[in-house]
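J.: what shape does this take:
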Amino acid sequence: MSYLTGEYECKLDAKGRMMIPAGLKKQLPEADSEGLVINRGLENYLVIYTKKEWDKKLDELSKLNEFDRKSIQFVRYFTAGATIMIPDSAGRVNLPKNLFEHAGIGSDIVLTCMLNKIEVWDSAAHKKMIANEPENFAELAEEVMGNKKRVNE
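T.: You can find the predicted model right below:
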């Protein structure tokens, strides 16, 4: 599996359309034929998945107990607002108004690649999030990654 890489500053036009940056578009060859799926993130940002990655998420969700209230609630909120976006002939996608209003996104946005998905942040909110980087990032790295077994062990 290849992972998405990069961070891109973009602007939404008056109609809420975003031009997919060329560097990102090269990493998403199936977007033109299969589309992309955009949805709410777990905080005030949106998430874009390739259709293939979105289907993997739905496969995971389909394994949850459909009679468990917390599972139902999670699936409901996780999938709420999910929208398929097909790039137009100019390589633009239309961000659904209800989603970018939910995330407080204005016309200046930042696309941040996060392994198999893309986070869509309002530019000012992204700057604020980055500014809240832990004082000692090395400690966070040790806590999160330090207990991983080595590949060769």
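J.: only C-alpha atoms from now on, for both contacts and neighbour counts.
T.: Fine.
J.: and whichever helix or strand C113 is part of, which residues are buried?
T.: In this assignment (DSSP states H and E), C113 forms part of strand 108-114. Taking 16 or more other CA atoms under 10 Å as the basis for neighbour counts, the residues of strand 108-114 that come out buried are 109-113.
J.: what distance separates the following helix or strand past it from the centre of its chain?
T.: Scanning the chain past strand 108-114 towards its C-terminal end, the next helix or strand to appear is strand 117-122 (assignment: DSSP H and E). The offset between the C-alpha centroid of strand 117-122 and the centroid of the whole chain comes to 5 Å, using CA atoms, centre = their mean, to the nearest Å.
J.: any residues touching strand 117-122, and which ones?
T.: Residues outside strand 117-122 that contact it (CA atoms under 8 Å, 6 or more residues apart in numbering) are 4, 41, 44-50, 53, 103-113.
J.: which residue is the nearest non-sequential neighbour of the residue nearest to the spatial centre of the chain?
T.: Using CA atoms, centre = their mean, the residue of the chain that lies closest to the mean C-alpha position is V47, 2.3 Å off. Computed as CA to CA, 6 or more residues apart in numbering, the closest residue to V47 that is not its neighbour in sequence is E119, at 4.6 Å.
J.: next up, for comparison:
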Amino acid sequence: MSKLKLFRGRFSRSVDDKGRLMLPTELRSVLESRSESSKIIFTTYDGCIVGFPLPDWEQLEEAFYQLKNPPLTVRNFRRLVIGGAEECNIDAQGRVRLSKTHLEYSGIESELIIVGQGQKLELWQPQKLEEVLKQDYDVASLLAESGVDFSF
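T.: So this is what the prediction gives:
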């Protein structure tokens, strides 16, 4: 049984004047392994652009639709994430076009950092990502409570 490939690592890239991003070969390979059509869905969350292979996105959407009578906070979150979702194709050169709305939300102008996050990837404005990564996280106990042993 083959194991699904996951997005991992960080990659510095730039967006051209038409809003196109050249995906690194490693990430295109993961996308192709997770989605027969190589389609990716981009949306916004946490101040960045988030990308999901189409099948993974469809599972996430289905989970949202299973919620009965969700509270206002969940409905608003759904408006941001599902309402902001855009399906993108990779062109022959390995590029995807990012929408102006997504670029404005994330603060990305030309330079960006792609961060692999397992089943998804994130596109960050470099200074925003730097601020996020500077934060002191004490997550060992939270991970342990969830059954993840992440001790060094």
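J.: could the buried residues of strand 108-114 of the first structure go into CSV alongside distance to Y8 of the first structure?
T.: As requested, the buried residues of strand 108-114 of the first structure are arranged in CSV below (distance: CA to CA, whole Å):
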residue, distance to Y8 of the first structure
I109, 8
V110, 6
L111, 5
T112, 7
C113, 9
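J.: biggest separation within the residues you listed, which pair?
T.: Longest distance between any two of the buried residues of strand 108-114 of the first structure is 13.1 Å, between I109 and C113; criterion CA to CA.
J.: quick one, what contacts D149 of the second structure?
T.: Going by CA under 8 Å, 6+ apart, D149 of the second structure touches 140, 143.
J.: that one falls within a helix, correct?
T.: No - the assignment for D149 of the second structure by DSSP: H, G, I helix; E, B strand; the rest coil gives coil, which leaves it out of any helix.
J.: return the distance of M145 of the first structure relative to R17 of the first structure.
T.: The gap separating M145 of the first structure from R17 of the first structure is 38 Å, by CA to CA, to the nearest Å.
J.: neighbour count: these two, which is higher?
T.: For M145 of the first structure versus R17, the count of surrounding residues by other CA atoms under 10 Å is larger for R17: 19 against 10.
J.: check the gap between that one and K11 of the first structure for me.
T.: Distance of R17 of the first structure to K11 of the first structure, computed by CA to CA: 8 Å.
J.: same thing with T5 of the first structure?
T.: Spatial separation of T5 of the first structure from K11 of the first structure under the definition CA to CA is 19 Å.
J.: also A22 of the first structure?
T.: When CA to CA is the yardstick, A22 of the first structure and K11 of the first structure sit 14 Å from each other.
J.: these two: who's more crowded?
T.: Higher neighbour count among A22 of the first structure and K11: K11, with 16 against 11, using other CA under 10 Å.
J.: still on that earlier bit, the residue nearest to V47 of the first structure -> the second structure?
T.: For E119 of the first structure, the aligned position in the second structure is occupied by E122, per TM-score structural alignment.
J.: what's the answer for V110 of the first structure, then?
T.: V110 of the first structure maps onto I113 of the second structure when the alignment is built from TM-score structural alignment.
J.: do the same with K52 of the first structure
T.: Counting by TM-score structural alignment, which is the criterion used here, K52 of the first structure corresponds to P55 in the second structure.
J.: name the nearest residue to its match, ignoring sequence neighbours.
T.: Spatial nearest neighbour of P55 of the second structure, excluding adjacent residues (CA to CA, 6+ apart): S35 at 6.2 Å.
J.: that neighbour - how many residues pack around it?
T.: 15.
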